[in-house]
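Student: Build the 3D model from these lines:
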Amino acid sequence: MDFKYVTQEERERLYNEVWDEPLKIVAQRYNMSDNGLRKHCKRLWIPLPSVGYWAKIKAGKKVFKPDLPKVRGELKRYVHSYAIKYRSDIDKYSDVELQSMKGLSLLTDGTIRYVNEICSNIEVKNQLRNPHNLIKQHKDELMYRKRRDKELQQASFNTDYYNITKSKYRENKPMIPIYVSEVNLNRAYRIINALLFAIEEMEGFANVMLDSGNDKGYFVIMKTTFYFIMMEEGKNKSKNNAEEHVPILVLSLSAGDEYYKCTNYSFKFKDKVDEPLEKQIGIIILEMLQTANKILIEEMLRDREYEREIKKKERQRRLEQMRKGELEEIKILQQAASDWNKAEEIRKFTNQMELKIGEIEDEEKRHKLSRWVLWAKDKADWIDPLIEKEDKLLGESEYIFEEIIETQ
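Tutor: Here you go, the predicted model:
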């Protein structure tokens, strides 16, 4: 277990362990001191038995065991899978079965209930209290940009003065891409604020960046990135007067991965006459989660296809290796057969020579030729792959039995 970053299941298991056995015993199991384990438990908000707890257990007395605190606040930095938990049996499903899965099929039943409960109870406050850091950042950056742009506009009549004024200001910092009029800004803040905190409740997060100088915002939830234009204004016909137009708020979202050429998803949520955006936050989050579910399934199917391709290539590589090995063994066989034939031909030839030598009357010539025949027979034995032989000059012979053993 990596105590710096644990899953909720690991945290729950550790909580049960330190209440089932003394801390010293549990610490030994994790190869650390009891003081080191105590520090990890404190950081993970895991309550520990008080002094005298184990003595009371031994005496059969009734003891108090506090509940494990829920994951919130600072603890979210150290614990994951505390809200979004995935089913453990997904790998058992075939590709066809996986493709047919809808909704939040990758999540456990408990997680689905948790998500539905949060989405059903999201409330956009009438006043912006305890704003999210990204909201604060947007307020500060928007104020800075307005002040800077106003001064630069005033200085635009004089190039030198403009350049001096411009040098006083830094480059833009990224902020949430909100494009609404001043009258709708506070309302947009309140909607976004509720959305940000609700996503964080489900183990997601949001951030902003600059993309080619433009503000770009994104959510990450269920391992999926959603880019967004948080708010912009549209037009809608008034309920009372068909000719009168009133501004509405629109939230645009998109997700997908162009690199893998998977399906790109984009959708917009806007004010409706009977359902303003404030009432749609839960629907928006459910749509995001269901889209993330689809994208994760697509990724799983791609991973499966990739693994199959890797295995296919590995099989082909092994077959090619076996084929090359087979060809190599055939070469050895052919060479051995050829060498054996050569040895046999030499022996036949030397046998005929011996017959001819017997007909020579000169004893010295017969002696020299007989020595050559012995030499030739010795070389035939060295060439013969069925005979293991070593020659002083030529070295060891190619003994077929050793060749076969080495290649198996």
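
Student: CA only for contacts and neighbour counts going forward, please
Tutor: Fine.

Student: So which elements touch the longest strand seen in the chain?
Tutor: Longest strand of the chain, by residue count under DSSP state E: strand 224-237. Counting contacts by 3 or more Cα pairs under 8 Å, 6 or more residues apart in numbering; DSSP states H and E, strand 224-237 packs against strand 178-179, strand 214-221, strand 245-255, helix 281-357.

Student: Here is a second sequence; please produce its structure as well for comparison:
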Amino acid sequence: MEEGTPITHIDRERLYEKVWSSPMSHLAREYGVASQRLKDLCVQAKIPTPPAGHWTRVAAGKSVIRPPLPEAARDASIVIIAPSPSCNKTSSQPARVEADGRKAKSATKSIPGPKQKSSAKSAPYLSVPTQLRNPHRIIAAWLEEHQRSRENARRSTLPGLAPTPFTSVDRRRQRILDTLFKAIEKAGGKAIEEDRKKLAIELEGEAIPIQLREKNRQIRRSLTEDEKRWSWNAGKDWKLELQPTGKLVFEIKRYLPRDFRQDWLETDEVTLEACLPEIFNTLTRAAPLLALETQKRRERERLARIAEHERYLAEQARKRDDNQWQRFLEVADNWQRHERARHFLQALKQLDLDPDIMIGERSLGEWLVWVERRLTTGNPLNQGIDTLFADIEKVTNYTYSQQHKHW
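Tutor: All right, here's what the predicted structure looks like:
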């Protein structure tokens, strides 16, 4: 929000919809006021606001309760939001930073020294101390592990077990992370250490992986006499090697929405300590947007699963319909065979036959009676049409094998 933001007149209904569609901190920046001021205006206008943890539950896909907008007096249907001068000042710098986006890779291109100092003063709890006191639990665990390794190395007779001593860059890295972690947790977030000491910031239910490391540069180093004798270095006088620069780089290892910066490389003019307020603002401002993106993605996935299930049910219904039709055709074929057998029996009866002739254990007349009985019991029409379709109704999509040819 830039200076000179106009006063906003907005309907209660419209403000009610916006309050329940976006975090209060986002709307506060949009209107140039503090979050608490915007919430007080909603209370005065009898507009219910989301409770604490609402957006975290939304991001997690949990159900939330949205109270209805109560009626208000006719003369109170418009809410007037007057921007706060202090909010306009503090929000102007992040706007300039976002405008630079990823075009500026070093801290000097987006945060000149004098302006960064004023930003650090505006957020004193982000001031990095010169000494580490009462370290954050993650930093404390690192220090304890390093101390245990040193003690184990002293007790061991095996060489090479002692851990590498912390450098001045290591100490700076610990202090910067300690300051950032504590600030994030004051803002309602949490610092997370994942496998292999990978770090992440959790805000609004979103885990944002981060990395703070020393920047290396690639240099040409002349080969030693011993290295020149190695076969794979035949004909070579130098090799490429990474060398520490003593400069720190902070990286956000997750894709952020458009215009958010992802990395900060300190220079001789601006240290990473001076960039910490911008890093903090980027994380806290990007987290709600990431939570909304996660919510939309989960909704898309849920709708996709519903559509896939509906397609599955439709396919099962189609298979069952095909199998029921197959059963009907089988009954029709059976009836047609009975009709042919009945005509054949009538033709046999027209012949001049002696019914008393014995054929096996039956006489010819008994054989004719047996044929008539089978024609009667096996004719599908004699079982009744309701029995016919009741039999077809029992057919499922698993009644016939997949290789059976459908009609």
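
Student: Could you quantify their similarity as a TM-score?
Tutor: Remark: TM-score between the superposed chains equals 0.47 [TM-score structural alignment, normalised by the length of the second structure]; 252 aligned residues with a Cα RMSD of 4.9 Å.

Student: tell me which residues of the longest strand of the first structure are tucked away?
Tutor: 224-233, 236 (16 or more other Cα atoms under 10 Å).

Student: what do you get for stretch 289-308 of the first structure?
Tutor: Going by 16+ other Cα under 10 Å, stretch 289-308 of the first structure has these buried residues: 289-298, 300-301.

Student: before we move on, what about stretch 170-186 of the second structure?
Tutor: Result for stretch 170-186 of the second structure [16+ other Cα under 10 Å]: buried residues 172-184.

Student: I'd like those as CSV, with secondary structure appended.
Tutor: Output for these, formatted as CSV (DSSP: H, G, I helix; E, B strand; the rest coil):
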residue, secondary structure
172, helix
173, helix
174, helix
175, helix
176, helix
177, helix
178, helix
179, helix
180, helix
181, helix
182, helix
183, helix
184, helix
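
Student: can I get the residues you listed in a markdown table with distance to residue 318 of the second structure?
Tutor: As requested, these are exported to a markdown table (distance: Cα to Cα, whole Å):
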| residue | distance to residue 318 of the second structure |
| --- | --- |
| 172 | 67 |
| 173 | 64 |
| 174 | 64 |
| 175 | 66 |
| 176 | 63 |
| 177 | 60 |
| 178 | 62 |
| 179 | 63 |
| 180 | 59 |
| 181 | 58 |
| 182 | 60 |
| 183 | 59 |
| 184 | 56 |
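
Student: right, and the helices and strands packed on strand 224-237 of the first structure - which one's nearest residue 380 of the first structure?
Tutor: helix 281-357 (4.5 Å; Cα to Cα).

Student: Which SSE is immediately downstream of that closest one?
Tutor: Sequence order places helix 363-383 as the next helix or strand after helix 281-357 of the first structure, per DSSP states H and E.

Student: For that next one, buried residues please.
Tutor: Neighbour-count burial for helix 363-383 of the first structure, counted by 16+ other Cα under 10 Å, picks out 366, 369-370, 373, 376-383.

Student: closest to residue 326 of the first structure among those?
Tutor: Proximity of the buried residues of helix 363-383 of the first structure to residue 326 of the first structure (Cα to Cα) peaks at residue 383, which lies at 23.5 Å.

Student: how much space between that closest one and residue 53 of the first structure?
Tutor: Distance, residue 383 of the first structure to residue 53 of the first structure, by Cα to Cα, to the nearest Å: 87 Å.

Student: Roughly how far does residue 376 of the first structure sit from residue 348 of the first structure?
Tutor: 11 Å.

Student: And for residue 266 of the first structure?
Tutor: Counting by Cα to Cα, the gap from residue 266 of the first structure to residue 348 of the first structure is 88 Å.

Student: what do you get for residue 336 of the first structure?
Tutor: From residue 336 of the first structure to residue 348 of the first structure the distance is 18 Å (Cα to Cα).

Student: What residues sit buried inside the helix or strand where residue 96 of the first structure lies?
Tutor: Counting by DSSP H and E, the element that carries residue 96 of the first structure is helix 95-99. Judged by neighbour count (16+ other Cα under 10 Å), helix 95-99 of the first structure contains these buried residues: residue 98.

Student: Which strands or helices does the next helix or strand after it pack on?
Tutor: The helix or strand immediately downstream of helix 95-99 of the first structure is helix 109-120, counting by DSSP H and E. With contacts defined as 3+ Cα pairs under 8 Å, 6+ apart, the secondary structure elements packing on helix 109-120 of the first structure are helix 281-357.

Student: Between strand 214-221 and the helix it packs on, find me the angle.
Tutor: Interaxial angle, helix 281-357 of the first structure versus strand 214-221 (axes from the mean of the first three to the mean of the last three Cα atoms, to 10 degrees): 80 degrees.
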